[in-house]
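> Build me a model:
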Amino acid sequence: MKQWIFTKDKRLMSTDFTQPTIKDLVLQNQEAIAIKAISEKIYTLMQNIRNGSSDSDYQRRWVWELLQNAMDTTNSERDTVVEIEINKEASTLSFRHNGNPFMVDNITYLVNQQSSKPRKISVHEKTRTIGKFGTGFITTHLLSERVTLKSTVKAGSSGHKEFELLLDRSGNSEQELYDGVKAAMNVLLTLDTLPDVTDYNPNKTNTEFTYHLDDSGTAVAEVGINDLRVCLPYTMAFVRTIAKVSINEDLIFSYAGAIELDEGIYLHQIRVSDSDTQKQILTIESNEKDATIAFEVAKDGNKIQFIAPAEECPKLFCNYPFIGTEEFNTPGILNSSSFNIYQERRNGIILKDADTPEIHENKELLKECNILFLKLLNFIDQSNYQFQDTFVLADFQQPKDYEWLSKKWYDTEILKPAHNALLNANIVEIERNGLVERTPIIKDKAYVDFPYHKDAEVREAIYDLCNVNQYFILPLKENIHHWHKINWWEEKYDLSIKNLVNWFSACGHINSVQKTLGLTEDKLQYWLDRFYTLINREESIINLVNQNKLKIYPNQNGDLCTKNAVFLDEGDIDPELKDILLALGYNCRAFLLEESLLIQGAIAIDREKLIGAKFIAQQIREKVAKFNADKVKGTFLSSETKDAFRRLFTWFVENPTQASDLFEDLYQNKEHRLCDEKDIAMSMELSMKATSLLEKYGVSNFEELEKMISPKIKKESSPLNPDHLLISLGITSAEDLERAKQENANNKPILEALQHISAADIERFKKVMAIIKRAVTNVQNHLQSLQDYDCTNWSQDSLTTVSGIMKSGKEINLVIRPADGGQIIIFYPEEVQALEKANTELWYDDEKEQNIYSFGRFLKRTKVNKLPV
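Sure, this is the predicted structure:
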């Protein structure tokens, strides 16, 4: 039989050494031309590979090309098994599989870096082309340019032949590459001379590619293996005939089957040897077209938790990943074996505006994927499963500006319909009455409030501030940062400082804020303190506030005002004088800031804008002067004005020293300027009676009379309740009782009450101890229910002091007291030491509720306004 070989001068020569005919020479030259063309093509491809060797997309593709080629050779009689072995000592990577033996055309095309016949599969009873052997194989040479292939070839009835050949693409010229192709072809041309394999086992891994790695190849190998870890579970869910993929026998992926959760919705189990749990892939599959969408989930009983795809995971698959589509930005994976790829790099699908069959098919497949996405949303809403972390589904974003994508078409046909569906889908996990529920982003006219700020710490502070009652609809706190990252909706859904301040300003009155939030007065005070602190974190809002464009300052009437409309109350104005001035037609509370507020930072009211009693007195004097001038002109005073005059006169009588300092001549002439003839007559009568009373007791003024009768009044007044006093002081032992007596030796009422308590009265001390413990327990339970407090490291340092509490990420201390006695008397030294620290809060409990005793509350209750520094 005549055989042919290549000579050194590139001629194809017969082994029988007969003189070639013209036909032989033509065929010989035709073969030489073909080999030269192949060499030129391989040279060009290898140059592209070498120039792009640092491209991570190239480095990731090798493993998928080998895996797809393995699948291309597998028949339907058995599942594919793949073994990848990296031998660091030998610097080799072996890729083995149990696919069918090579056909002659397969191996010939591979050696010559050409595409063999397209592989056909059945999709909905139609034959589809999904891949070609050989075209992408060139990328595997990033591992090494010399690859040893061991396998078997089947040629008709000739049986199986085992062979080994070297695919050498290391040449730096077309001639060197030609020599490599020629050497491999010579091996193929001698296959007929090899003995048949008598013990061929189709279930063994009979095909092996061995790559000889240098440092660069080793790095490329690691990149591909890492990509396999991320993407293989999805591929195994799409290509269910991949039975097992092992890497050095340390990491083994094996397909464990699927269960159908609903029509067209499957849960695939992929075992991973280095993991305690299985990888679970949820697929939603079309019955109409070759389209599937997939999500990684974790199913535990009736609970299904969604897991976001890894950032490095491509979003488009043609059973295998399209490397480079990581920023297609869909929430899950879109797969179709019918996708028409963009160029040979398999880095996308053609979705341009041109009207071609391939583009039309791709667009229809993406639309089908959107239909499947809506099917999933409906399944979540209607099924009995408990879904968690459904925010993953909302992460449907604008894709990157890919050259193969028409963004206008994508926005109109894919993104907007998906967003509209998501706005109305039950995917936001919220908490109501201790239970987790799911609600749409929009429901009727209400919508979810997503905390929004560039800083995570501020987002959490916004959440903690607004997590009161049910007015704000908030996602679970642990999810707020995920929702912030997603954020493709309108700005009105953002619970930003801007929107929060605009809402507050629109309330108009502080009572409206309090009613809306459902807060007690004390809790509203605490809420406002944190609200103003938040405003100081947003420069743009600070500017609007200081430009008087927002009404956030409650005046003493409760109306919300702009910054320029309010002044600070110096704290020395008697409320009665404010009422008198109001009766005279001047509402000073309208421009005085609510006294209990301590607004600091960039939005604080200037200390120069301070109004005190002297200013109020001046306004009263001017009003009185005007009314008196009108009276001289014949204008009668109204009954309201007369009543205001009488109230002022009475205030003068009750506060002579202060009245003299503030009102000077008006005080000196009060009878004439504030009283009419009838009032003067009555005043004279009262004066005569007062003079008679002073003479009766032998004193010259009322101060002396008060001193005379004060002891009697005090004696007749009710003494302090000893039991209440014990609770207020927190006395729980005879030693504490004795110390309290010594410290209050000059406080007669307290000392007298303590004298009524026996040091031997153990039951009284036990009762106080029990009440204090109750207060501590109640406050602890209350704080554990608040989002911004973390009591994990609760440490009770003394009977009433606690440390180890975290509030909004910062450590604080607590002093806790019962309020049963009607007041709190700081008694223990450790309490004083704790309260001297800026990070200490004073909490009290009256058994019904627990509250923080804020500094504003202290100022309001004690009327203290001057503090030594």
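> alpha carbons only for contacts and neighbour counts from here, please
Will do.
> End to end on stretch 270-282, go ahead and measure it.
Using CA to CA, to the nearest Å, one end of stretch 270-282 lies 11 Å from the other.
> typo on my end, stretch 322-337
11 Å.
> contacting residues around it?
Here stretch 322-337 makes contact (CA atoms under 8 Å, 6 or more residues apart in numbering) with 57, 60-61, 130, 238, 290-295, 308-309, 311-319, 346-348, 365-366, 369, 392-400.
> filter these to the buried ones?
57, 60-61, 130, 238, 290-295, 308-309, 313-319, 346-348, 365-366, 369, 392-397, 399 (16 or more other CA atoms under 10 Å).
> Mind checking which of the residues you listed land in helices?
57, 60-61, 238, 365-366, 369, 392-394 (DSSP state H).
> what's the most distant pair in these?
Among those, the pair separated by the greatest distance (CA to CA) is Arg61 and Ala394, at 29.4 Å.
> State the distance from the nearest residue to Lys363 once chain neighbours are set aside to Thr292.
Leaving aside its chain neighbours, Lys363 sits nearest to Leu351 (6.5 Å; criterion: CA to CA, 6 or more residues apart in numbering). Leu351 is 18 Å from Thr292, where distance means CA to CA.
> can you pull out the strands in the stretch 551-700 of the chain?
Per DSSP state E, counting those that start in this stretch, the stretch 551-700 of the chain carries strands over the ranges 553-554, 560-561, 568-569, 610-611.
> and for comparison, fold this next one:
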Amino acid sequence: MSADDTLNDARHEVLVENTAQAVHKHLSKLFQEEIRFRSRWVWELLQNARDASPEEGVSVWLIQEPHRVVFRHNGVPFAHKSIAHLIYHGSTKYDISDSSAIGQFGTGFLTTHLISKTVEVKGRTDGGRQFRFLLDRRGNNADELKAAMDASWEAFTQSLTEGPFNDDGGFTTEFAYPLVSDIVGVVEEGIADLITNAAYLLAFNGRIRSLHVEQLNRSVTIKKGVCRPISEAAHRLQVEEGAPGDAPVSRYVAFIANDETSVAVEIAGVGANWSIAEQGQIPRIFVAFPLTGTRDFCFPVVINNEKFQPREDRDTLVLIPNREGKHLNMVRMEGACDFAARLAVLAAEEGWRGAATLARLYPLHQWDWVDTDWFRKLLVERFIEPLRAAKVMMTAAGARIAPSAGMIPLFADPEACCDLWDLTAEVKDALGQLPRRDEAHTWADNLKSWAPFLPEAVEQLSESLTLQKLCEQVSAWGTVEEVGKQLGEAVDPIAWLNQLHTLISKTSHVELFEQARLIPSQGGALKKITELRRDSGIDEELKDIAESLGLPTRDDLLDQRMRLKEFLELQPKTEGEVLTAAAQALKDKAKSVDAAFGRIAVRFFVWLVRHDKTDRLDGFPVLTRATTKEDAGLATLFRDPAKSDERLLAPIGCWPEPARLVADLFPKRLTLSDMYHEALADEALWRGIADKGYVRLNPLFKTQRRHIPFIPDEPLPVSEKDKKLKHRTKDSVEVSALAFFEKDETGLDAVRRSKTRAVSLLLFLATHVLEVDSDALDTVEADCECGEKHHHYRAAWLVPMWDRQWVPLGDAKQSSATAESIAQLFVGREEELRQLTAGKGRKLLEALNISLADLSLRAVAKDEDTRISLIDSLTDIVHAAENDLEKIRLVAGEIKQSPGLLDEIREHRERREKVQRNQSFGAEVERLLKEALQGHGLKVTRTGVGSDYEVEEDYLVDDKEVILEVENGHRSFLVEVKATVGKVAKMTVTQAETAVHHKDRFILCIVRLDSPDTTLEIVQERCRFVMNIGHQIEPVLEEYRRYQETRDEACTRVGEVELIVHDSEVRFAVGDGAWTSGLSLHDVVERILRACSGTVSAT
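Next up, the predicted model:
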């Protein structure tokens, strides 16, 4: 052997030894990190097949048998170098300039030894020889491994034979790995990984035509189908997957590609509908074959570029700058990022179901093979921001919008995310911004996947719809009414708010109740939970009253329609609190009364009474009868037993009927307004108020008083030391009192200015007070301050009537109560005087030291001369009756019962004179009417002649009554003339019937005579015409007719007309009140003329 051969042998020996050491070291690493590399074996075999593929492509078989796994392909034969690399593994070969060869049995192929360190290799060389040998990589150290490799080479060379290749299945190369039980899982995992990624494998490798996988329980053939364009840059590859006896199943890969880079995603199709297939844990980066360490890479799609330079272990890329700057892998990855965004947009535009998932990024880890700062910026600029701005989100309204313009519900829990979506969807126009409900959680995941790459938190993204953001919006709406406006037409705002509250509670975000105004108060405003209290059952009307007083009572009360259980823990607000505040507010408002005060005060009062809260009435301001439209007369209720005399009077509707008639005798400013009785008419409730001591239901009451003056019915002792000493009761005594009767400007003072009130007071006392309080005018002995005992009346109201000048005389003058002053008071009020002087009234007059006889005399005789004449006449009557008192009473009684008796006595003497007088007066009236009317075309004629007349008053001719008729052919009037010296004019039944029958044209003419000697000259001055006398008589005539039919009691007086029935004679007495204000002759002529000309009504 030459020296050169020796040198070459030495070099070869060293190379083999070094290779053995490298292989041993690499195998050791593989087995130490088996989990990391265990699925790579199948890809390394496929890489071998691809590298050996002919122009038409290569088919691959992978067969798992019980005791071995066999890999076959029909690629081109082995070159001698390839065999050498296979056995000795000199180095890992890459040809960057030629993508046809990915590797040549370098360290990648060693990964297949995770299955077995011995492999039976079968194939042929490019010289046409066949071989079949055992490739042995066993050895505990490098030397043993070197010996095994040398033995493998020897076996290879020994197996080389000439002749045709034995390929029953059409394959040219076979690798058979023996299996042991503990390695079966590695094999099955690799086969499963192959099938899962088969679609991508075929899409990225044009030279691999098909895969055939056989396992003990299945057989699968996967092959390429048709590739169709989707768009100018995008295509869809069909991959058929079939099993014996079953129809083939199509799988599809959509991809965008240029000369170097492909970005793909597996899709599924049913008819014309496409969807994103379930991705699973697939590698995200391919260099024709998957880099198995990229399963958790950020992209949601698969990126392939055969010019990517993997790391030595062929599981990841190098994405870190080198000395020269940016690595080429980084440049290629930037282009791939653009494609990934374009594929997501394409999926959205095509309407693929699940397209939203292509916008999601996976977490960015701190990989040692990635420059994370560069990659984060890349994803933001080339993926996230383009997608945020692209119309890739399908809304619930059916339109595509950019995510940045949308509202994406953000929740970790899909159920809560849908709940938030449901709430927001009911907001007006929200469907145009919300993603489809079934994609809501997907888009939420997308946002959360983007956030780690962005400077702001996911919750701060404009498109993020968080529960907090929704709550802030609701809080800004401010009121339930506004919430209703912001929601859809059919959405109940209360139900919607309850749903919101439920979601807040369910997701444990109850702090939002304190941060935002989300809870409706009963006033309709939205409040924070810290601003609300629970309604403990406050009456609704009380709330209304409080709010009318300016108290925002409902504003801090939880709306009772709220259902969240947390609200039950709110501090309660009691009715007592509201009541106290309202009462104080009413008192404050009473200091500056406005137009609404009265209505509020009455309503509040009624509420307190109806709800048995009368204890709250102490100090309560009330309206009195002194209230006017311009001014509120106020008083204050109290119940101080020491001030019982100052107790207010209830509304007059609560008083006894007789007391109501004289209500003006009592101070309006101390009497509750009638508004209270109108609002509260229940007598029992008013009795309850009175029993509590707030008001009096009757101006007449019993009380205890001190210092009651003694009214002297006998001389009282006067001290020489002090003649001004008043005799008053020393101790408290029970008295009968009238409310505020003694007060200045009230009670008795109110009488001093009005005769009508004075009469009403006396009749009220006589007919009511003394009837109800029958012992009021009884006298009682009591100790006097002077040290002695005297008698006093029980009626305290009598004292001021006894010692004050209270009887009005007219012209602002008053007098004390005397027979003269009382008689003057009752002038023209004979009937009222009779009521006063009868029954209990007599006792009242006696107590006032007024003689009934004196009063009666002064009532009928107005001056002293008349009274003397009357006394003289009475004396004559007494003498005529022989001083027989009973006879005098009989005469008086008859005269009283039959006032016409005296007229009958005078009738025979005066009849002729009266007829003559009346004839002259009637003729004078006739003359005056003719004189005034005939010049105007009206005739005045005598008519209505009859025998039923009143001799004393009627106009008679030949013992027949005459009625004058005034007419002009179109209109007529009947004029009946009567002359009278008294205050009444009498009409017969016939006259009354005539007046009523012709009531619209019947005129009664009364000539008032001062004496029987009145001359004709005064007729024109004194005559008065009553044009509506028929209307006045009509109701009395009806009573008369009813009386005739039934003989029941009849109403004998209506207004100024009185029915007088004496024996069989019936007369209608017309009082002077009917005719003293009648028309004068001049006025009646004018009235008749106008009536006949049609300008006015005759009435």
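> Got a TM-score for the pair?
In this superposition the chains share a TM-score of 0.68, using TM-score structural alignment, normalised by the length of structure 1; 635 aligned residues with a CA RMSD of 3.3 Å.
> remind me, longest strand of structure 1?
For structure 1, the strand with the greatest residue count under DSSP state E is strand 251-262.
> What does Arg60 of structure 1 correspond to in structure 2?
Aligned by TM-score structural alignment, Arg60 of structure 1 pairs with Ser39 of structure 2.
> ok, now Gly136 of structure 1?
Using TM-score structural alignment, the equivalent of Gly136 of structure 1 in structure 2 is Gly108.
> Once you drop chain neighbours, what's closest to its match?
Leaving aside its chain neighbours, Gly108 of structure 2 sits nearest to Glu44 (5.9 Å; criterion: CA to CA, 6+ apart).
> Thought Thr107 was touching that neighbour, still the case?
No. The criterion here is CA atoms under 8 Å, and Glu44 of structure 2 misses it with Thr107 at 9.5 Å.
> who touches both of those two?
Common neighbours of Glu44 of structure 2 and Thr107, using CA under 8 Å, 6+ apart, do not exist here.
> possible to save the strands of the stretch 551-700 of structure 1 as JSON lines with distance to Pro749 of structure 1 and mean neighbour count?
As requested, the strands of the stretch 551-700 of structure 1 are exported to JSON lines (distance: least, CA to CA, whole Å; neighbours: other CA atoms under 10 Å):
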{"stretch": "strand 553-554", "distance to Pro749 of structure 1": "40", "mean neighbour count": "28"}
{"stretch": "strand 560-561", "distance to Pro749 of structure 1": "44", "mean neighbour count": "24"}
{"stretch": "strand 568-569", "distance to Pro749 of structure 1": "34", "mean neighbour count": "21"}
{"stretch": "strand 610-611", "distance to Pro749 of structure 1": "37", "mean neighbour count": "18"}
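> those strands in the stretch 201-350 of structure 2, which residues are they?
Going by DSSP E, counting those that start in this stretch, the stretch 201-350 of structure 2 shows strands at 208-214, 219-229, 234-242, 249-257, 261-270, 273-276, 285-287, 289-290, 302-305.
> Let me have the ones you listed in TSV, extended by distance to Ala737 of structure 2.
Output for the strands of the stretch 201-350 of structure 2, formatted as TSV (distance: least, CA to CA, whole Å):
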stretch	distance to Ala737 of structure 2
strand 208-214	123
strand 219-229	114
strand 234-242	112
strand 249-257	110
strand 261-270	105
strand 273-276	101
strand 285-287	112
strand 289-290	116
strand 302-305	109
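> circling back: I'd like to know how many residues surround the residue nearest to Lys363 of structure 1.
Counted with other CA atoms under 10 Å, residues neighbouring Leu351 of structure 1 total 26.
> picking that back up, can you redo the strands of the stretch 551-700 of structure 1 as CSV with distance to Lys773 of structure 1?
As requested, the strands of the stretch 551-700 of structure 1 are arranged in CSV below (distance: least, CA to CA, whole Å):
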stretch, distance to Lys773 of structure 1
strand 553-554, 38
strand 560-561, 41
strand 568-569, 40
strand 610-611, 44
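> what's the closest of the ones you listed to Gln850 of structure 1?
Gln850 of structure 1 lies closest, by CA to CA, to one member of the strands of the stretch 551-700 of structure 1: strand 553-554, at 25.7 Å.
> can you tell me the mean distance of that closest one from structure 2 after alignment?
Strand 553-554 of structure 1, aligned to structure 2 and superposed, deviates on average by 2.0 Å (mean CA distance after the TM-score superposition for structure 1).
> out of the strands of the stretch 551-700 of structure 1, which comes closest to Gln30 of structure 1?
strand 553-554 (92.5 Å).
> picking up where we left off before, which residues does the match of Arg60 of structure 1 contact?
For Ser39 of structure 2, the contact set (CA under 8 Å, 6+ apart) comprises 186-187, 189-190, 193, 292.
> same thing but 6 Å
Gly190 (CA atoms under 6 Å, 6 or more residues apart in numbering).
> quick one: it from Gln515 of structure 2, how far?
Counting by CA to CA - Ser39 of structure 2 and Gln515 of structure 2 are separated by 54 Å.
> And His24 of structure 2, by the same measure?
As judged by CA to CA, His24 of structure 2 and Gln515 of structure 2 stand 67 Å apart.
> These two: which is more packed in?
Neighbour totals were compared for His24 of structure 2 and Gln515, and His24 leads with 22 against 16 (other CA under 10 Å).
> That one -> structure 1?
So, by TM-score structural alignment, His24 of structure 2 is matched to Tyr43.
> so which strand or helix has that match?
Using DSSP states H and E, Tyr43 of structure 1 sits within helix 22-51.
> count of residues packed around the counterpart of Thr73 of structure 1 in structure 2?
Applying TM-score structural alignment, one finds that Thr73 of structure 1 aligns to Ala52 in structure 2. A count of nearby residues for Ala52 of structure 2, using other CA under 10 Å, gives 23.
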